[in-house]
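# based on what follows, work out the 3D shape:
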Amino acid sequence: MRDVAERAGVGLGTVSRVLNGSGAVREETAGRVLAAIEAIGFQRNEIARSLRPGQHSHTFGLLLGDLTNPFYASLAKAAVEVAGREGYAVLLSTADEDPQVERRAIANLIGRRVAGLIVVPDQGDHSYLDHLNAHDRVPLVFVDRPATGTDADVVLLDNEGGARRATEHLIEQGHRRIAILVAPSYYTTGRRLRGYRRALREAGLPVDERLIVTLNRGSAADAASATRDLLASAEPPTAVFATTSFLTEGVLRATQQLRERLGLVGFDDFRFADLMQTPVTVVAADTEELGRHAARLLLDRIHGESGPPRRTVLPVHLIVRGSGEVRQGRSRTARH
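Down below sits the predicted model:
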């Protein structure tokens, strides 16, 4: 730590706060500390005195996005179960799409001598992992998204194929003006947008850019606002494809408030989707299998599996419940 502090021109306490993610450190200062850590290849070993040189703990590191999102909670639950059956504990951390927080979290996990890492990467450059991990190679698996700047095993969903099928389903029901709500994401919802465009092109339908709504945030409130704007436009859509479950919730809120009927397919299933007045058609994925598969790949690497990085794409499937068949118009229960 002294070498890091000297190189970054800060005190030991500042280095400690950056590594622990505790206390206030200016962004520019934190950046200098992280750059020094990368340059030196520093790793803090919290439990080094209890381990022989080169030995790792019987622990996974699991770095995810927002744990309030049921998607990540389900993924984590499955990975923890697989790890537990093999006698491994799991250290759980979150980064919330913040590259600086992610770097600190991964440095901290490596410093704790985890046997391996499962990471949902943010959209930044991940070549820094090669520096952090230079002296003590730790197996790494990316899940839900690939990373840039480094090579490792990755487990993904068929985002493009699922979105294509969702859009095809709406077209099959007679919809021609199909809007899409796109949550901010550098990979998953971008691939879902590609699937939407592809389905329209293959059906010989124009891609109306006015019906493609990219949101600043992926919240239900933003999706509800966007849906109200679409319905108030001169040429409103007859159906919407929502690229996350949060956005699906927002569409439902808006249509219920306005007493509007609108065709709808969402990506990702959610609780009570089948209990709505009009049950919601969704593209569903086995999120738990995503976590299980990532954990199994990591165990393989920990146990000596070699070879080039593996890329696994898990299938998704359409659950037809009725909302895709709904045609636009005022609900019969609307007040006059």
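# only C-alpha atoms from now on, for both contacts and neighbour counts.
OK.
# helices along the stretch 201-336 of the chain, start to end?
Shown for the stretch 201-336 of the chain, the helices assigned by DSSP state H, counting those that start in this stretch span residues 220-232, 245-258, 287-302.
# do a quick rundown of the helices in the stretch 1-150 of the chain.
So, for the stretch 1-150 of the chain - with DSSP H, counting those that start in this stretch - the helices run 2-8, 12-20, 27-40, 70-85, 99-111, 128-132.
# of those helices, which is nearest Pro237?
Evaluated with Cα to Cα, the helices of the stretch 1-150 of the chain place helix 70-85 nearest to Pro237, the distance being 28.3 Å.
# which residues of the stretch 101-250 of the chain fall in strands?
Chain-ordered strands for the stretch 101-250 of the chain, with DSSP state E, counting those that start in this stretch as the definition, fall at 116-119, 140-143, 153-157, 178-182, 212-214, 239-242.
# that older thread, for Arg194, which of the helices of the stretch 1-150 of the chain is the nearest?
Of all the helices of the stretch 1-150 of the chain, it is helix 70-85 that lies closest to Arg194, at 21.5 Å by Cα to Cα.
# hmm, who's touching the closest one?
For helix 70-85, the surrounding residues in contact (Cα atoms under 8 Å, 6 or more residues apart in numbering) are 60, 62, 64-67, 89-90, 287-292, 294-296.
# buried ones among those?
Applying a neighbour-count criterion of 16 or more other Cα atoms under 10 Å, the buried members of these are 60, 62, 64-65, 67, 89-90, 287-292, 294-296.
# re earlier: figure out which of the helices of the stretch 201-336 of the chain is closest to Ser185.
Among those, helix 245-258 comes nearest to Ser185, with 13.2 Å by Cα to Cα.
# output the contacting helices and strands for that closest one.
Packing partners of helix 245-258 (3 or more Cα pairs under 8 Å, 6 or more residues apart in numbering; DSSP states H and E): helix 220-232, strand 263-267.
# for the comparison step, fold the sequence that follows:
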Amino acid sequence: MRDVATLAGVGIKTVSRVINGEPHVSAATIERVRRAAADLNFQPDLHAGNLRRSDRRTATLGLLVGSVSNPFSGSLHRAVEDIAARRGVAVFASSLDDDPDREESAVSAFLARRVDGLILTTIKRSQAYLLAEQKHGTPLVFIDREPTGLEADAVVSSNAQGAAEATRHLLAHGHRHLAYLGDRAEIQTARERKRGFMEELGRAGVATGEVTIIEGLTSEAHAEAAVESLFAGPNPPTAIFSAQNLITIGAFRALRRLDLHRTVALVGFDDVELGDLLEPGLTVVAQDAARIGHVAAERIFARLDRTATEPQTFVVPTVLIPRGSGEIRPS
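Here you go, the predicted structure:
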């Protein structure tokens, strides 16, 4: 910093103000300091800066998503980064992969790096292990799934309502013999989507004995095999509701292989990349991952700025997008 100050012809405190983005420095001085820093290849030591700052912040956030390979998680990640970048904050991201052990180890890794706040997708039965950290002052915001064992902000989709809308859509097109394809029952979103599906059937007076429920599908391949087994049986469904995007991809592949994609209706929960280019186009209940990420990031910064009130759950609506596959009527 002394070398930068000497080259720029300013004091060390002025260099510090420019590096930390503090006010009351002229544009000409900022430009001179930045040019000197670039000429000297100067990079500020963030850890050393943290030792001197009274708030002890690291200008970092920890973000735990379901899987960085899932487009939904990717959109979430980008939305959080967009908000964080405006504040000069870096985002460390990790995948949960719906593994309880991985959840706690990822959170521990974030905390070891003294992140300023945590935005988390979780799978453990309880997040009470974070109570001490919360009391210590670390802001927590949960995304996609609400926490248990503590009170904290959460940003979620309207899972049950979206599933009910998908079911209502299939019923309106004449289907009564439906199949439900779902994720693992211990996942909160899977339970909510199944609840919405079953409750809508009840409202329509459809006997659950006419409905096939298959849960515990964790990959496209599992979903493919499940659909193939459905149509190898004596009483196959006329319509399928798949409650997760990867399951939807597997289901559509199986229907195509069996040449049933134009005769069996399919509605998926969460959009699928290029779903509008399939034949027929894929009808989905779309989540707004970008909105979820934006709200979560704004909430974590409200906590850091001490402007947030009591913990709240923010529900981001889903939207039904009809493209063709969900409008097929039973033959």
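# same list, the helices of the stretch 1-150 of the first structure, but as a markdown table with mean neighbour count and distance to Thr227 of the first structure please.
Conversion of the helices of the stretch 1-150 of the first structure to a markdown table gives the following (neighbours: other Cα atoms under 10 Å; distance: least, Cα to Cα, whole Å):
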| stretch | mean neighbour count | distance to Thr227 of the first structure |
| --- | --- | --- |
| helix 2-8 | 16 | 49 |
| helix 12-20 | 18 | 41 |
| helix 27-40 | 18 | 37 |
| helix 70-85 | 18 | 23 |
| helix 99-111 | 21 | 31 |
| helix 128-132 | 18 | 40 |
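# can you point out the buried residues in stretch 231-240 of the first structure?
231, 236-240.
# Tyr186 of the first structure: which of these is nearest?
Tyr186 of the first structure has its nearest neighbour among those in Val240, at 21.2 Å by Cα to Cα.
# how about the contacts made by that closest one?
The neighbours of Val240 of the first structure, taking Cα under 8 Å, 6+ apart as the test, are 178-181, 262-265.
# with distance to Arg52 of the first structure and neighbour count as added columns, please give the residues you listed in TSV.
Conversion of these to TSV gives the following (distance: Cα to Cα, whole Å; neighbours: other Cα atoms under 10 Å):
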residue	distance to Arg52 of the first structure	neighbour count
Ile178	60	22
Ala179	58	26
Ile180	55	26
Leu181	52	26
Leu262	63	25
Gly263	61	23
Leu264	57	29
Val265	54	32
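# and in the second structure, which of these remain?
With both residues aligned by TM-score structural alignment, their matches' Cα atoms under 8 Å as the criterion, the subset of these whose aligned partners also touch in the second structure is 178-181, 262-265.
# what is the nearest of those to Ala8 of the first structure?
Nearest to Ala8 of the first structure among those, with distances taken as Cα to Cα, is Leu181, at 43.6 Å.
# picking up where we left off before, which two in the buried ones among the contacts of helix 70-85 of the first structure are spaced the farthest apart?
Pairwise over those, using Cα to Cα, the maximum falls at Leu67 and Arg296, 21.6 Å.
# how near is the closest residue to Val251 of the first structure other than its chain neighbours to Leu181 of the first structure?
On the basis of Cα to Cα, 6 or more residues apart in numbering, the spatially nearest residue to Val251 of the first structure that is not a chain neighbour turns out to be Ala224, at 5.2 Å. In this structure, Ala224 of the first structure and Leu181 of the first structure are 10 Å apart, going by Cα to Cα, to the nearest Å.
# what is in contact with those two at once?
Here Ala224 of the first structure and Leu181 have Leu247 as joint contacts, going by Cα under 8 Å, 6+ apart.
# if we can go back for a sec, among the kept ones among the contacts of Val240 of the first structure, which one sits closest to Ala39 of the first structure?
Using Cα to Cα as the measure, the one of these that approaches Ala39 of the first structure most closely is Leu181, at 41.6 Å.
# hang on, that closest one packs against Arg210?
No - using Cα atoms under 8 Å, Leu181 of the first structure makes no contact with Arg210, being 11.1 Å away.
# tell me the contacts of Leu258 of the first structure?
Residues in contact with Leu258 of the first structure (Cα under 8 Å, 6+ apart): none are found.
# and for Val89 of the second structure?
When contacts are counted by Cα under 8 Å, 6+ apart, Val89 of the second structure touches 59-61.
# one more time with 6 Å
59-60 (Cα atoms under 6 Å, 6 or more residues apart in numbering).
# and it, how far is that from Ser75 of the second structure?
Computed as Cα to Cα, the Val89 of the second structure to Ser75 of the second structure distance reads 18 Å.
# which residue sits closest to the one residue sitting closest to the centre of the first structure, ignoring its sequence neighbours?
With distances taken as Cα atoms, centre = their mean, the first structure has Asp144 as the residue nearest its mean C-alpha position (5.6 Å). Counting by Cα to Cα, 6+ apart, Leu156 is the residue found nearest to Asp144 of the first structure once chain neighbours are left out, at 4.7 Å.
# that neighbour matches what in the second structure?
Per TM-score structural alignment, the equivalent position to Leu156 of the first structure in the second structure is Val156.
# so that match touches Asp144, yeah?
Yes - applying Cα atoms under 6 Å, one finds Val156 of the second structure in contact with Asp144, separated by 4.4 Å.
# hang on, the residue nearest to Asp144 of the first structure packs against Val313?
Yes - counting by Cα under 6 Å, Leu156 of the first structure sits close enough to Val313 to count as a contact (4.7 Å).
# between the two, who's got more neighbours?
When Leu156 of the first structure and Val313 are compared on other Cα atoms under 10 Å, the one with more neighbours turns out to be Leu156, at 19 against 13.
# that one and Ser57 of the first structure, how far apart?
Distance, Leu156 of the first structure to Ser57 of the first structure, by Cα to Cα: 27 Å.
# again with Glu305 of the first structure
Between Glu305 of the first structure and Ser57 of the first structure the distance is 18 Å, computed by Cα to Cα.
# buried residues in stretch 178-197 of the first structure, which are they?
Neighbour-count burial for stretch 178-197 of the first structure, with 16+ other Cα under 10 Å as criterion, is recorded at 178-185, 187-193, 195-197.
# returning to what we had before: between the buried residues of stretch 231-240 of the first structure, which sits nearest Leu215 of the first structure?
Checking those against Leu215 of the first structure with Cα to Cα, the nearest one is Val240 at 14.2 Å.
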